[in-house]
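Visitor: Sequence unavailable; structure follows:
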């Protein structure tokens, strides 16, 4: 009886767990606490953290690859052999053990399927009206992407390869799906730490951005009241996604996947004849893909690949990218004020990072602290949605250069 008990215990995960796996289980539980207890990006952080938990439980084979055998079978019918041009043997592969669930779900990330589908849903939920009404917002969204390119060179200085540096720097765009898409193409071995860093910083927008915004602006600048935006016509909203898709894809083909799906979703919303498709993209589709994407990405964060010095470096570089992007948008808004007739509240420049709509809300909140009668939300949404386009374009640039 005692031998049976010993054999049973030795076959359990308890006997096989390593210190590194135990640490990762604690990390995943902490992330679940942040998501559930503190409300930090729960829709994404819960599946990511739980995927991380699953992959670090020993012997579960969650990410196991399928095992196959290669068979050689002699062809006795020589006429068939000649017609098949295979000689006297046929070769076929037999799967003797299927892979783990997360291995198969992870193909949606590896093959670049899930992030564009997320963009489809985001596009269907996005109103580009503030950007169309105030085209200068596009410049602010572009300026916020400076953090990406600044951090790229910082990562190179630390010894990262160009592909790893590009994947790390994209965290500065504050766009989780874009970060996952680019990393899956350039540095899939860093997918876990980059995804966790990207979504953690997106959740911490209300904490990270205000000190930077206040440090770079005076109280007088924060009190600036902007004039009301013009009304954007339905025709403009329909034409916009079509024109953006054509221009961006012609100039930067690798960005066509993300930008194209973003604009297709927006066209569903604005054209007025695809209501069912728009509702599906904004509800069922994006919810299903969010679950699959989050769990799959979390399952890449196994102890062997996550607990490295590079993970700490990625965390530091990620916050640097995010901070520089925030600062760049604010500074450009201050510069534009010297050349434009209608004053721009520099706070809306910080919304150029692609954390929609959280970054716009932060701009509005900081503006109301300085002037309770100041309402910057719609003005900040212009740079905010421009940042979504900007981060996708930045990813396209990186893919063009380093894939």
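Guide: Done, it's in. What you are looking at is a predicted structure, and each value in this text was computed from that prediction instead of being measured. Residues are numbered from 1 along each chain as shown.

Visitor: Could you use CA atoms for every contact and neighbour count after this?
Guide: Noted.

Visitor: show me what contacts the nearest residue to residue 306 once chain neighbours are set aside?
Guide: Nearest residue to residue 306 in three dimensions, chain neighbours excluded: residue 193, at 6.3 Å (CA to CA, 6 or more residues apart in numbering). Residues near residue 193 by CA atoms under 8 Å, 6 or more residues apart in numbering: 301, 306, 311, 314-315.

Visitor: Sitting in helices, which of those do you find?
Guide: Using DSSP state H, the members of these that fall within helices are 306, 311, 314-315.

Visitor: for comparison:
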């Protein structure tokens, strides 16, 4: 009886994707589950990790034999290649439509007052970008081309849209691993940064309080996006599309006469874009493409970039204190990388653990916002030097 039914059950099994499920698929599904776990239980950027993690799981479930493209290709990956929802989600990333729209929403949510009120903190936004060039050098030493090394290095700016933008200009074939590394490390910054920050500072330094900054006028806030848009378009045209949209969103917010546009950009629009972006990124994490030596190298180099960026920001703040009459808390130096507001929040939390009365979030937002421009300038330099249009 059993021998008679065996061919029947075997035929049924052959019509599923289970027979093509590999150990690599299993590893990537576990990785997707870990992302979702960290998002839900640890609150590590759930807006990013839940979508990326879920799409990673689905992308590693093989389809049945009749799925076009081959039996070991999941239905999700097939529609990425051939058309449909996931295809156009990925096209929005690949054709650089989504990154500027993200910047529009970020600009509509952002108050640049902390940076305008204390311009010297802009130096921290520059100092925290050493990781970009350290990762670039290491990538070149590992055998990547200069364009590939430049795209890998930009991970250290901790700016997902900028990483996508630069990668599509320099090394579009590396978009999957670079975007995954950039957004994953941004979400994991509460784990990555604090040990480095504590290692490079003393308890006394971490307890330094900072006086309240001056109040920024409405005129300054309105003039700021206009001036920055002009400067960036004049001197850094390669990255102008991103910064221009960032400044437009900020102008919507600060001018006070287009509240509907500001609320749409900062609310419904960016929420939809984030959903599309996370699905597009997660869909690139198929085991056969992701579990390679090259991808592992990129992920490790991304971590190196984040670590050096965090460290160089803290060290820059300590150097500034040698010349400042009123000392700054060096913890805000780590916020000089461009992940807004994650990096600023980490600086605030670490300082608060040392002194519950030490409220650094407003001060940390200064270098954090400056880091956005630091990453844009770094990306513009890379694009100009490496000949990308």
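Guide: Good, I have the coordinates. Just so you know, these numbers come straight off a predicted model, no measurement behind them.

Visitor: TM-score for this pair?
Guide: Laid over one another, the chains give 0.89 as their TM-score (TM-score structural alignment, normalised by the length of structure 2), with 373 aligned residues with a CA RMSD of 2.1 Å.

Visitor: still on that earlier bit, for the contacts of residue 193 of structure 1, which one is nearest residue 200 of structure 1?
Guide: Minimum distance to residue 200 of structure 1 across the contacts of residue 193 of structure 1 is 9.6 Å, recorded for residue 315 (CA to CA).

Visitor: and the closest one, what pairs with it in structure 2?
Guide: Superposed on structure 2 with TM-score structural alignment, residue 315 of structure 1 falls opposite residue 299.

Visitor: Same check on residue 24 of structure 1?
Guide: In structure 2, residue 24 of structure 1 lands on residue 28 (TM-score structural alignment).

Visitor: hang on, that match packs against residue 55?
Guide: No. With contact defined as CA atoms under 8 Å, residue 28 of structure 2 does not reach residue 55; the gap is 10.5 Å.

Visitor: can you give me the helices in the stretch 1-150 of structure 2?
Guide: Ranges of helices within the stretch 1-150 of structure 2 are 2-14, 23-41, 46-59, 75-82, 85-94, 98-109, 113-117, 122-127, 130-141, 146-153, based on DSSP state H, counting those that start in this stretch.

Visitor: Can you tell me which of those is most buried?
Guide: Highest mean neighbour count among those (mean count of other CA atoms under 10 Å): helix 146-153, with a mean of 27.

Visitor: which residues does the most centrally placed residue in structure 1 contact?
Guide: Using CA atoms, centre = their mean, the residue of structure 1 that lies closest to the mean C-alpha position is residue 176, 1.8 Å off. Residue 176 of structure 1 is in contact with 195, 198-199, 202, counting by CA under 8 Å, 6+ apart.

Visitor: picking that back up, return the closest of the ones in helices among the contacts of residue 193 of structure 1 with respect to residue 185 of structure 1.
Guide: The closest of these, once distances to residue 185 of structure 1 are taken by CA to CA, is residue 314, at 17.4 Å.

Visitor: Does residue 233 of structure 2 lie in a helix or a strand, and which?
Guide: Here residue 233 of structure 2, judged by DSSP states H and E, is contained in helix 218-235.

Visitor: Show me what that helix is packed against.
Guide: Applying 3 or more CA pairs under 8 Å, 6 or more residues apart in numbering; DSSP states H and E, we find helix 218-235 of structure 2 packed against helix 240-255.

Visitor: and for the helix or strand following the helix it packs on, what span of structure 1 is it aligned with?
Guide: Going down the chain from helix 240-255 of structure 2, the next helix or strand is helix 259-264, by DSSP H and E. Counting by TM-score structural alignment, helix 259-264 of structure 2 pairs with residues 275-280 of structure 1.
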